[in-house]
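J.: task: produce atomic coordinates for the following.
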Amino acid sequence: MKSTPPLLITPESDYQTLSDLLRDHARIQPDALALRDANTVLSYGALNVRIDRVASALQRDGIKPGQAVSICAMSSVDYGCVFLGALRAGVVVAPLAPSVTPQILSGMLRDAQACLLFLDEATLALVEPELSSLPRIALDGSAAGRPLEAWLAPAHSTPTAVTVPPESAFNIIYSSGTTGIPKGIVQSHGMRWSHMRRGSTYGYNPATRSLLSTPLYSNTTLVVFFPTLALGGCVVIMPKFNAAQYLVLCEQHRITHTMLVPVQYQRIMDCADFDQSDLSSFHVKFCTSAPFAAALKADVLRRWPGGLIEFYGMTEGGGTCILDARAHPDKLHTVGQPSEGHDIRLIDEVGIELAPGSTGEVVGHSPAMMNGYHGQPEKTREAEWYDTQGRRFIRTGDVGRFDADGFLTLVDRRKDMIISGGFNLYPSDLEAVLCTHPQIKEVAVVGVASREWGETPVAYVVLREGQTARAEDVLQWYQQRVGKTQRLSALHFIEELPRSAIGKVLKRELRDLTMPTAQ
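T.: Model (predicted):
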């Protein structure tokens, strides 16, 4: 396949693999920086050599195209090299969260049918004895496995070329479920290409410097990681987020692009040194993965140079909405409009498409859609919806409505909706009222079982620093501002809301808290 020069990638470009693009960058700009962390810096020429060594080592070990390897470690340059080298060999990558339990890690490794596990010292404690036969490679050179440097093929090894069509599996991203084994979302090379191909739209080019502080096992991170490299920029990897250090890195490396989740934006904006930091190099900032408050968006627009783009979508793909916050300051309460070529619709509880102006579950169709859940055809079918023409859509589980201008406002997660005494309550509506209290920093409302009402809403509140309000006073304040059906049965103060590694509030953990509620 003839390769388009990498600097000319546009939304209309024909399919190319990321591996071919990296090889082209190594030829055209071998000395340009590609990856860096606190310990390692790689140019495109050096990166190409290293991923050739990874690909050659995988082929030497008999791992075939379409088979999977897993990575479970802190983010680093070597993590990125292993990921990219596996792709060059046509091998599927299953990046796994180091924050899971040993039982869940074992389940994901078995589900992915991983032939090899790349890990670090911190991950070793998660590996159960039954996995002792699974070959392990230590990215950090520790006793967690065979040291990476010893495992790699010799310098300047050349792997056997493989053909990777668009439908081939690129990676398996595991959902962030907190009970049972997370589902493995199989994304194709074609799906990833659609992310890379739109990169020029957001100003990715060889001058790009992207700072990533969310983990490399998360799709949140990868939707910036891959386009930056595809268009010849440099990715700066921050293994563990710290707001003050993040600002230091922004100045040090003249960062132009970043992906952050809402809780990270809040912590950065709260930094005492924020307004003294030189962030003038920024071209655009991205956000996804969790609800992004309109007031926080407005604060970012006001105080942080560069554009602000919010993506709404799922790892499973289907449909994406995009909000260009700077262009639409009056729509900050929304998640934007459907991306070009993305068909977003709303359906009711039984799968009937709803008329404009209605509120319903969001479903989407686009060129970027998962192949399915790995080894779980029934779960895949549950996630699909088909229109009357037989086109496949992915169900999001989110409830939303479109305004007259075509901007989507999310109401809540369908599974988080509370049915209390026959009334449907959306936690986000209740949370919005509580967040107007001047002493409240964050809040989450969940439904808990009730003998009298079936379910009843309970609020968990984080106060602003230095505030000393009493829970009973805040509860009384709230009850006076809502209708009878929206009243809370209890309100509890909590030091910090439980969150996933990418900032999503873990409402299941709140539901599991054994606190008394009104019946």
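
J.: every contact and neighbour count from this point should use C-alpha atoms.
T.: Fine.

J.: in the chain, mark out all the helices, start to finish.
T.: Applying DSSP state H to the chain gives helices spanning 18-28, 44-60, 77-88, 102-112, 148-151, 189-197, 219-230, 243-253, 262-269, 294-303, 377-382, 427-434, 471-479, 507-512.

J.: right, and the ones you listed - which one's nearest D37?
T.: Ranking the helices of the chain by proximity to D37 (Cα to Cα) places helix 77-88 first, at 6.1 Å.

J.: still on that earlier bit, quick check: which of the helices of the chain is nearest to G397?
T.: The nearest among the helices of the chain, by Cα to Cα, is helix 377-382 at 10.8 Å.

J.: what residues sit buried inside that closest one?
T.: T380 (16 or more other Cα atoms under 10 Å).

J.: and if you look at stretch 505-519?
T.: So for stretch 505-519, counting by 16+ other Cα under 10 Å, buried means V505, L506, K507, L510.

J.: let's see this one next, to set against the first:
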Amino acid sequence: MHPAIDHLLAQPFGSLPELIALQATHQPQHTAVILGEQRISYAALRVGMDRVAASLQREGLGPGDVLAICAGTSIEYVMAYFGALRAGVAVAPLAPSATAEHLSAMLKNSGARLVLRDRAVALQWPLHADSSLRCVALDDSPEAGELWSDWLATDERAPAPITPAPDWPFNVIYSSGTTGVPKGIVQSWAMRWAHVRRALANGYGPQAISLCATPLYSNTTLVAALPTLALGGTLVLMGKFDAAQYLHLAVQHGATHTMLVPVQYLRLMACPSFNDTDLSRLQHKFCTSAPFSAKLKAEVLQRWPGRLIEYYGLTEGGVRCELHCHDFPHKLHTVGRPGEGADLRFINDQGQQIPTGELGEIVGQSAGMMTGYYNLPEKTREAEWFDAQGKRFIRSGDVGRMDEDGFIVLGDRMKDMIITGGFNVYPCDIEDVLTQHPDVYECAVVGAPSEQWGETPVAFVVPRADTQPEAQALREWLNGRVGKTQRVADVRLVGFLPRSEIGKVLKRQLREQYVQMTANTP
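T.: This next block holds a predicted model:
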């Protein structure tokens, strides 16, 4: 990279828009973003970024304000994101898949006076007339609001400069909202700068071609997309994941890096064209956002040579682990060791720290930690834990322990833990056994109401293609291999597991589905 870029990256804090500007100066024609047949250079990205920033400043938006974006993946989305940052405006990327009720609640919480959206979003999220809120159509669809092409500044004047501070809000990432109204997680400029600097160790730079197949509103995408562009690489986006299309794009563009969620690795391993696809250039593979089974990690290592790194952490930050699967194939049942600079502790139900090695809730402290939940001070306090010296940690809500080698063995989300007959049962322990059956493609275990035990485990199973297992036979096979309290009361065969757009199994939905099923059973 150019010495000016290296100098900026050596600083403890810096600006991502400034890095984009430097990339545009020193490699103006280098391709920054590819989406389908569209591609833009760093010079064009800088021009677009500045035009967005100037437009926002014309609207009176600046540091302390929030821009909401709710739309599908597009080049304009990327420009809008960096343009907002160029003006010092925090971005609130909202999930188009959320309900209209949740979208309205997120918009209200963010305090955004301007929302960028597209036609598909406008049709399922009609906004009532509000003089304080403006809608701009990213796809130039009249149904979505003022046309992007009309709203975007056309003059050549540079936007007014800003000098970001480390604690400024960079973006407000809303949680998935599977158990209520999503909370806005405020990530600071310092937190994102830490992400970019960490990416240098993983081969990101001008030669990197990073293939991202998750939505732009997702933090999963952002932890790969933002460093790719800040460090001068090429970002290849997919509007919607399809395994065969992913493989085609990887070869077509010579992808070197990719960030995927576990279910996408699962789909790729099952894709008929996988074994015939040359992925030798794609040496840097990352995974996050959902449980990544040891069995699937092992299959990826065997069939897809190169580095495979699993990240375990929170959008809220604090808790951060890395498992370099290719270096520690005997530790695939773990999520790795705490990342550099991360301090992980374990606490009991009373919030007291417990000795290393014992099972407890994981809390963490690191350079990348949220400021808090946006406009929700009480929820912020619930997410924090302080040690005896007053050091601030973020609570994960996950149960785990540290093994004798310093690797973290993960249990379940505390809310997913099943209490049956007074015993704590972790669904992941049962799922690990069940996935070993040759006819099981994937599965999920949840707690169902039980008059006798309070709760009892039940399993949902997606069979492998070309198999026809019997539910009762699967139940007997499983129950012969788990502890007495882990035995499942029922196995249900299903065609798929309900998931969020980034691949998390919606266990609450499965629990509700099971209650409905059994209520209708005579």
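
J.: TM-score for this pair?
T.: Overlay of the two chains. TM-score (TM-score structural alignment, normalised by the length of structure 1): 0.97; 515 aligned residues with a Cα RMSD of 1.5 Å.

J.: make JSON lines from the buried residues of stretch 505-519 of structure 1 and add distance to L124 of structure 1 to it.
T.: Below are these laid out as JSON lines (distance: Cα to Cα, whole Å):
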{"residue": "V505", "distance to L124 of structure 1": "27"}
{"residue": "L506", "distance to L124 of structure 1": "25"}
{"residue": "K507", "distance to L124 of structure 1": "29"}
{"residue": "L510", "distance to L124 of structure 1": "29"}
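
J.: C287 of structure 1: which of the residues you listed is nearest?
T.: V505 (15.6 Å).

J.: please name the nearest non-neighbouring residue to the closest one.
T.: Distances taken as Cα to Cα, 6 or more residues apart in numbering place R499 nearest to V505 of structure 1, at 4.4 Å, with adjacent residues excluded.

J.: my read is that the one you found contacts R508, right?
T.: No. Under the criterion of Cα atoms under 8 Å, R499 of structure 1 lies out of contact with R508, with a separation of 10.4 Å.

J.: now do the strands in the stretch 201-350 of structure 2.
T.: 209-212, 234-237, 257-260, 284-287, 307-313, 320-324, 337-338, 343-347 (DSSP state E, counting those that start in this stretch).

J.: quick one: residues contacting the nearest residue to L231 of structure 1 once chain neighbours are set aside.
T.: Nearest residue to L231 of structure 1 in three dimensions, chain neighbours excluded: N205, at 5.1 Å (Cα to Cα, 6+ apart). Contact analysis of N205 of structure 1 by Cα atoms under 8 Å, 6 or more residues apart in numbering lists L7, T228, L231, G232, G233.

J.: what remains of those residues once you look at structure 2?
T.: Contacts conserved in structure 2 for the contacts of N205 of structure 1, using both residues aligned by TM-score structural alignment, their matches' Cα atoms under 8 Å: T228, L231, G232, G233.

J.: isn't the first one up against A207?
T.: Spelled out, that is T228 of structure 1. No. Using Cα under 8 Å, T228 of structure 1 is not in contact with A207; the gap is 9.8 Å.

J.: ok, the two, which is more surrounded?
T.: T228 (26 against 16; other Cα atoms under 10 Å).
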